[in-house]
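J.: sharing a sequence plus its predicted fold:
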Amino acid sequence: MQTPNLEVNLRSAVRYVLAPALAIVLAIGGLAGALAQTDPLPSWNDGAPKRAITDFVARVTKQGGPDFVPAAERIATFDNDGTLWTERPFYFQLAFAIDRVKAMAPEHPDWQTRQPFKALLEKDTKALAATGEKGLLQIMAATHAGMTTDAFASLVRDWLASARHPRFNRHYDSLVYQPMLELLAYLRANGFKTFVVSGGGVEFMRPWMERVYGIPPEQVVGSSGVVKFDVRADGKPELIKEARVEFIDDGPGKPVGINRFIGRRPIFAFGNSDGDLQMLQWTVAGSGARFAGIVHHTDAVREYAYDRDSKIGRLDKALDAASAGGWTVVDMKQDWNEVFPPLVTAGEVKR
């Protein structure tokens, strides 16, 4: 009979290193079924948030139960920045745009004297901040438009394969939250269809989300710019990204985007900021069993700690709404025993 410590060690080995090999050995030994019944959310500490999730899933999937929801209606929506991956020191799509400006600068000598590009290239954060939203839109237009959607997707994939976070020195797509990866898999194993509903650009997110989250492009809802159909001189059709905004999928835009692109009200939603408030309100306003969750960034050691006074990922009104509505608030420091996926190669997670 295995001791408790040995069982814990076996589970740890399965999670981090030896999953494929141990799965074969345990199957031969007749123990695979036992391990299959182990905790589906191992990176979540036992506590109220974890129990709220598992209890909700049990209720809505119990055939004949009072809260049963048919699989077709088990829609779960997740914000991305700050909910599924880190959003500090600034949104990762902005980091991509900044790196694109640096790469494109030799082809645009006028940027050396023209704002906001001059401030960015000189790392003058004060001058860059002074350009405000107009400056940000100029940067995004210069780095995201005037190319085909295929070319842009290729740039995003190349950037993720090379760029590293300034604090953690890891690829940006390795700074996803391990507990949320487990939650996505757990929901899908129980018949849920998982969607990302984010203020980030949809063309920026779709090239990598299936690989990282298991969420296919057609289940990614985001902000979008105008895309134009064109036919090249050689007769080949293509889609060209233009420097015009079509739809902002943030705040009140999120339930609008859900209605427009998904067509079903979710029964389960997770966010982390005031930008997710309306999505959470829309979710719980439906009939039957409903779940609204918020990731509260409280761990300055393993990640970051911020909420009401933050300019990025501000969590103020949504935190009050969670308290008033009995929503599930996940305290990152207390409720997660892991934050990021473990490193399984020299300095990086498995890609």
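T.: Thanks, I have the structure now. Numbers count the residues shown, from 1 in each chain.
J.: C-alpha only now, for contacts and for neighbours.
T.: Will do.
J.: verify the contact between residue 84 and residue 176 for me.
T.: Yes. If you go by Cα atoms under 8 Å, residue 84 and residue 176 touch, sitting 5.7 Å apart.
J.: can you give me the helices in the stretch 1-150 of the chain?
T.: Using DSSP state H, counting those that start in this stretch, the helices of the stretch 1-150 of the chain run over 4-16, 19-28, 32-36, 48-61, 92-104, 117-121, 125-130, 132-144, 149-162.
J.: in the fifth one, what's buried?
T.: This points to helix 92-104. Residues 92-93, 95-101 are the ones in helix 92-104 that count as buried (16 or more other Cα atoms under 10 Å).
J.: what's the neighbour count on residue 38?
T.: 10 (other Cα atoms under 10 Å).
J.: how close does the nearest residue to residue 305 once chain neighbours are set aside get to residue 129?
T.: Using Cα to Cα, 6 or more residues apart in numbering and skipping residues adjacent in sequence, the residue nearest residue 305 is residue 298, 4.3 Å away. Distance of residue 298 to residue 129, computed by Cα to Cα, to the nearest Å: 26 Å.
J.: presented hereafter is structure B, for comparison with structure A:
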Amino acid sequence: MRILATASCLALISATAHADPLPSWRDSDAKTSIIDFVESVTDPASDSFVPAPDRIATFDNDGTLWTEQPVYFQGLYALDVLKEKAAEDPSILSSDLLRSAAEGDVEAVMAAGVEGLLEVINISHADTTVEAFQSDAYDWLTTETHPATGLPYAEMVYQPMLELLAYLRDEGFTTYIVSGGGIDFIRAFADEAYGIPPWQVVGTEGNTRYEVVDGVPQLSKDGGVTFIDDKEGKPVGIIRHIGQRPIFSAGNSDGDFAMLEYTTAGEGARFGMLVHHTDGAREFAYDRDSDIGQLVRGLDEGPERGWTIVDMAQDWDRVFPSDGRAER
């Protein structure tokens, strides 16, 4: 498996990092604050020095490392899978919501909120092995295209964030994804897209069962959710999977507030960052009134807490590895 665009970008970033670690970031306060922080915690002579094992950085995924509009990509994937399953067995459509979802009614699913999305995922993500699910998700992400940009979903990662991940790792940080998205879904692409291996992915977890079928041990997904890694669940997921408080956390919505709050409440040098979606020409502009990625408390309280608010339109010279898209 290979995500060509992002894999080649990661290699290019690594080769050019010595010149400018963040070449797609404009020379602004946001870029300066990141570099100043990294230099301070990696300089042994600095009072803010942090040993490499403690340089833990956590990143939300949807809206922070890649696009999340008009619907979380995992939700769109779930709708496609549900439609395929319903064609074979219509009896799985046991509610009005599921019937609407199978017809591609995204608005109906969004109106049902998180519970509605989980109902769709509960059916679409069940009765498959973990390996088969990840393989199918990877194929979907690399072949299906986004309705607004025409890019494969896997290529809608943010070039400036790829550079930031590479920069941190070059400076001795260990980078983790801490996402409300499904852990198996993210693990299907995170290593190739971001250089983050499966064991450094924290996400929402579903029921998983071990069994031996025809002499072959396997793990099967049974649907349902056992842990939601969102909002106050993110610090819980961090301590369960990572075991220590990060010193750097990045998100884009109030769903990430608790993670940034937990990170920056620790002793010593700390960094909290929020990506503010202000670029309706190259990506999407949204914050307070959005059904996806709502950002209210972070905008109101982030600056006074010392968090860096990244203005996508002002602080990023590029958005996607493909040099962005033309204005709509």
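T.: Here it is on my side, so go on. Keep in mind that this is a model prediction, so the values were computed, not measured.
J.: translate residue 206 of structure 1 into the numbering of structure 2.
T.: Matched by TM-score structural alignment, residue 206 of structure 1 corresponds to residue 187 in structure 2.
J.: separation between the closest residue to its match other than its chain neighbours and residue 255 of structure 2?
T.: Beyond its immediate neighbours in the sequence, the residue positioned closest to residue 187 of structure 2 (Cα to Cα, 6+ apart) is residue 198, lying 5.1 Å away. Counting by Cα to Cα, the gap from residue 198 of structure 2 to residue 255 of structure 2 is 22 Å.
J.: of those two, who's got more company?
T.: residue 255 (23 against 17).
J.: surely the more buried one and residue 231 touch.
T.: Yes. Using Cα under 8 Å, residue 255 of structure 2 is in contact with residue 231, at 4.4 Å.
J.: average gap between the helix or strand where residue 199 of structure 1 lies and structure 2?
T.: According to DSSP states H and E, residue 199 of structure 1 maps onto strand 193-201. The superposed strand 193-201 of structure 1 is, by mean Cα distance after the TM-score superposition for structure 1, a mean 0.3 Å from where its aligned residues fall in structure 2.
J.: chain center to that strand: distance?
T.: Relative to the mean C-alpha coordinate of its chain, strand 193-201 of structure 1 is positioned 7 Å out (Cα atoms, centre = their mean, to the nearest Å).
J.: so what does that strand touch, helix or strand wise?
T.: Secondary-structure packing of strand 193-201 of structure 1 (3 or more Cα pairs under 8 Å, 6 or more residues apart in numbering; DSSP states H and E): strand 75-78, helix 178-189, strand 220-231, helix 253-257.
J.: distance to residue 88 of structure 1 and mean neighbour count added to those, as a markdown table?
T.: Listed next are those as a markdown table, based on distance: least, Cα to Cα, whole Å; neighbours: other Cα atoms under 10 Å:
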| stretch | distance to residue 88 of structure 1 | mean neighbour count |
| --- | --- | --- |
| strand 75-78 | 18 | 25 |
| helix 178-189 | 17 | 19 |
| strand 220-231 | 19 | 18 |
| helix 253-257 | 22 | 22 |
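J.: residue 332 of structure 1 is nearest to which of those?
T.: Ranking these by proximity to residue 332 of structure 1 (Cα to Cα) places helix 178-189 first, at 9.8 Å.
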